[in-house]
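Any chance you could fold what I've pasted below:
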Amino acid sequence: MLLDTVEHETGPNPEWCVLWLHGLGADGHDFAPIVPELVRRDWPALRFVFPHAPVRAVTINGGARMRAWYDIRDFDLAHRADLDGVDASVAQVDALIEREASRGVPPQRLLLAGFSQGGAITLAAGLARSQPLAGLIALSTYLPMPLALAQQRAQPAAAAQPLFMAHGTFDPVVPVAAGEAGVQALRSLGFEATWHRYPMQHQVCAEEIADLGDWMAARFAAG
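You can find the predicted model right below:
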């Protein structure tokens, strides 16, 4: 069963898709307002797809039920992610990517983006891609598995996907060191990663949106 989504098209007959995953406790509406801030006039028509994560119990929040891509079991990043939940969400993301292909946007013209927990799913899904996407965008996040497991799961073609990662230096939720460890791990697997740090907390900022826009423009120009 496909996840419910919020969608916004910047023009008729979109040639590209940006599939954007929200963070813990948010929903698909959370990043919809970024569209007018991010999109540039000379870009091709885009379809932004913002899925709603399933509702599930989250251990670190006392078992409260909320939208989450996986259970967070521990504050320790090394043991934080429920990998069964990660795998289930990756499968749901793959189903949305397949749907876009059926709507005329193949994987090579789809950018997969995510913030925080959504960014962790973006990285996990990106590692497992045997058919590369146009690019991966992971904001204020971390690699939700040890490097050894990432090495086992990484498909040979996955490292062909350009990667944009960014983080706030004052992030109290996901320490910037976790983001840096993730980008270093992915580089060791062959990914070409663009890495930015900004003087902010667990959020996005105008400078980050501008840098992301430049990176996306390069992806569109590359075709």
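
only C-alpha atoms for contact and neighbour calcs from this point on.
Noted.

now the helices for the protein?
34-38, 83-102, 117-127, 147-153, 176-188, 206-222 (DSSP state H).

Run a quick neighbour tally on Asp71.
25 (other CA atoms under 10 Å).

centroid residue for this protein?
In the chain, the centroid-proximal residue (CA atoms, centre = their mean) is Gly114; its distance is 2.6 Å.

what residues are up against the nearest residue to that residue once chain neighbours are set aside?
In space, Gly114 comes closest to Leu21 once its chain neighbours are excluded; the distance is 4.4 Å by CA to CA, 6 or more residues apart in numbering. Leu21 is in contact with 28, 50-53, 113-115, 118-119, 122, counting by CA atoms under 8 Å, 6 or more residues apart in numbering.

how about 7 Å then?
Leu21 makes contact with 50-51, 113-115, 118-119 under the criterion CA atoms under 7 Å, 6 or more residues apart in numbering.

Check Phe170 too.
199-201.

Take those and lay them out in a markdown table including neighbour count.
Putting those into a markdown table (neighbours: other CA atoms under 10 Å) gives the following:
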| residue | neighbour count |
| --- | --- |
| Pro199 | 10 |
| Met200 | 14 |
| Gln201 | 18 |
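
and of the helices of the chain, who's closest to Ala68?
helix 117-127 (7.7 Å; CA to CA).

To compare against the first, here's the next sequence to fold:
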Amino acid sequence: MLETLEHVTRPDPTWSVVWLHGLGADGHDFAPIVPELVRPEWPGIRFVFPHAPVRPVTVNNGTPMRAWYDLLGFDIASRQDAPGIRASIAEVERLIAREGERGIDPGRILLAGFSQGGAVALATGLRRQRALAGVVALSTYLPLADSAATEATAAGRGTPVFMAHGSQDPVVGERLGLLSRDALRDLGVDVAWHSYPMAHQVCMEEIQALGDWMQVRFAG
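The predicted structure follows:
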């Protein structure tokens, strides 16, 4: 089981959010977003921020760092570490299963991620046998896109997705995010898309929009 950082908004939470960080970061990276995001009327939520394994990353000259999978080249959409991505999907599934053991049904779990973490979140949500409440994919893309149509489940296609991207992102270009959005929509996925005049980052307007989207999930 991956090591995690956890934050509970109130005792006996009835929802969980599993949030995957980006390349080279760790679970602490998005923990500060909790007070900015959470609203007083929301149910109790357990935020789970896992730390990705440390591994050599090819594009960074083999330097070991926390990464959900290796990056084999700067063309991230065509040269993909498929075994690494699938191994991280399995690790995330273990975290989701643990939430189930703690009494949180998949229908009350949101899977979120930024950049590389968002890619794993999308790949995981699309292939699940039981639908999650939703997937949040920030400044990212859909990996393993060539196999998505054959591997996507009915539950995965029915899971709503929130995607947000910076129009000036130099790391994961917005064009790749748009192509991923369209690929998901072609599979029948309900994708809420948001674009902001920013780089590879998160902004307050984005957090507000995400909060609005999450509130709809909680109300359902």
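
TM-score for these two?
Here the superposed chains carry a TM-score of 0.99, computed using TM-score structural alignment, normalised by the length of the second structure; 220 aligned residues with a CA RMSD of 0.7 Å.

Ala166 of the first structure versus the residue nearest to the centre of the first structure, what's the distance?
11 Å (CA to CA, to the nearest Å).

same deal with Ala81 of the first structure?
The value you get for Ala81 of the first structure to Ala166 of the first structure, if CA to CA is used, is 20 Å.

burial of the closest residue to Thr14 of the second structure other than its chain neighbours, as a residue count?
Closest residue to Thr14 of the second structure apart from its sequence neighbours, by CA to CA, 6+ apart: Gly44 at 5.6 Å. As a burial measure, Gly44 of the second structure scores 17 neighbours (other CA under 10 Å).

what about stretch 184-198 of the first structure, distance to the chain center?
In terms of CA atoms, centre = their mean, to the nearest Å, the centre of stretch 184-198 of the first structure is found 14 Å from the chain centre.

against the second structure, where does it fall?
Mapped onto the second structure using TM-score structural alignment, stretch 184-198 of the first structure covers residues 182-196.

Ends of the matching stretch, what's the gap?
Start-to-end, stretch 182-196 of the second structure (CA to CA) is 18 Å.

same deal with stretch 163-173 of the first structure?
22 Å.

Trace it over to the second structure and give me the residue numbers.
By TM-score structural alignment, stretch 163-173 of the first structure lines up with residues 161-171 in the second structure.

Check which residues of that stretch are buried.
161-169 (16 or more other CA atoms under 10 Å).

Show me which pair in those is furthest apart.
Among those, Val161 and Gln168 lie farthest apart (CA to CA), at 21.8 Å.

Which residues are in contact with each of Gly114 and Ala166 of the first structure?
Common contacts of Gly114 of the first structure and Ala166 (CA under 7 Å, 6+ apart): 138-139.

got a list of what Gly168 of the first structure touches?
140, 176, 197-202.

Keep only those residues that stay in contact in the second structure.
Retained in the second structure by both residues aligned by TM-score structural alignment, their matches' CA atoms under 7 Å are the following of those: 140, 176, 197-202.

Let's have the contacts of Gly168 of the first structure in CSV, adding distance to Asp4 of the first structure.
Output for the contacts of Gly168 of the first structure, formatted as CSV (distance: CA to CA, whole Å):
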residue, distance to Asp4 of the first structure
Ser140, 24
Val176, 31
Arg197, 32
Tyr198, 32
Pro199, 34
Met200, 31
Gln201, 29
His202, 26
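
Can you list which of those are found in strands?
Counting by DSSP state E, those place 197-198 in strands.

before we move on, the earlier item: so the residue nearest to the centre of the first structure sits against His22, correct?
Yes: the pair Gly114 of the first structure / His22 is scored as a contact, 6.0 Å apart, by CA atoms under 7 Å.

Neighbours of the closest residue to Arg187 of the first structure other than its chain neighbours, how many?
Leaving aside its sequence neighbours, Arg187 of the first structure sits nearest to Ala193 (CA to CA, 6+ apart; 6.5 Å). Other residues near Ala193 of the first structure come to 18 when the count uses other CA under 10 Å.

Could you find the closest non-adjacent residue to Arg55 of the second structure?
Pro64 (4.8 Å).

Check the contact between that neighbour and Ala52; I expect there is one.
No: proximity of Pro64 of the second structure to Ala52 does not meet the contact threshold set by CA under 7 Å, at 11.7 Å.

Which one's more surrounded, those two?
Under the criterion of other CA under 10 Å, the comparison of Pro64 of the second structure against Ala52 puts Ala52 first, with 26 against 14.

Just list the residues touching that one, thanks.
When contacts are counted by CA under 7 Å, 6+ apart, Ala52 of the second structure touches 26, 66-68.

got a markdown table for those residues, with neighbour count and distance to Thr14 of the second structure too?
Below are those laid out as a markdown table (neighbours: other CA atoms under 10 Å; distance: CA to CA, whole Å):
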| residue | neighbour count | distance to Thr14 of the second structure |
| --- | --- | --- |
| Asp26 | 22 | 25 |
| Arg66 | 21 | 30 |
| Ala67 | 24 | 30 |
| Trp68 | 28 | 27 |
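
In stretch 138-151 of the first structure, which residues are buried?
138-145, 147, 150.

hang on, I meant stretch 171-190 of the second structure
For stretch 171-190 of the second structure, a neighbour-count test (16+ other CA under 10 Å) marks 172-174, 176-178, 180-181, 183-184, 187, 189-190 as buried.

what's the answer for stretch 54-61 of the first structure, then?
Buried, per 16+ other CA under 10 Å, within stretch 54-61 of the first structure: 56-58.
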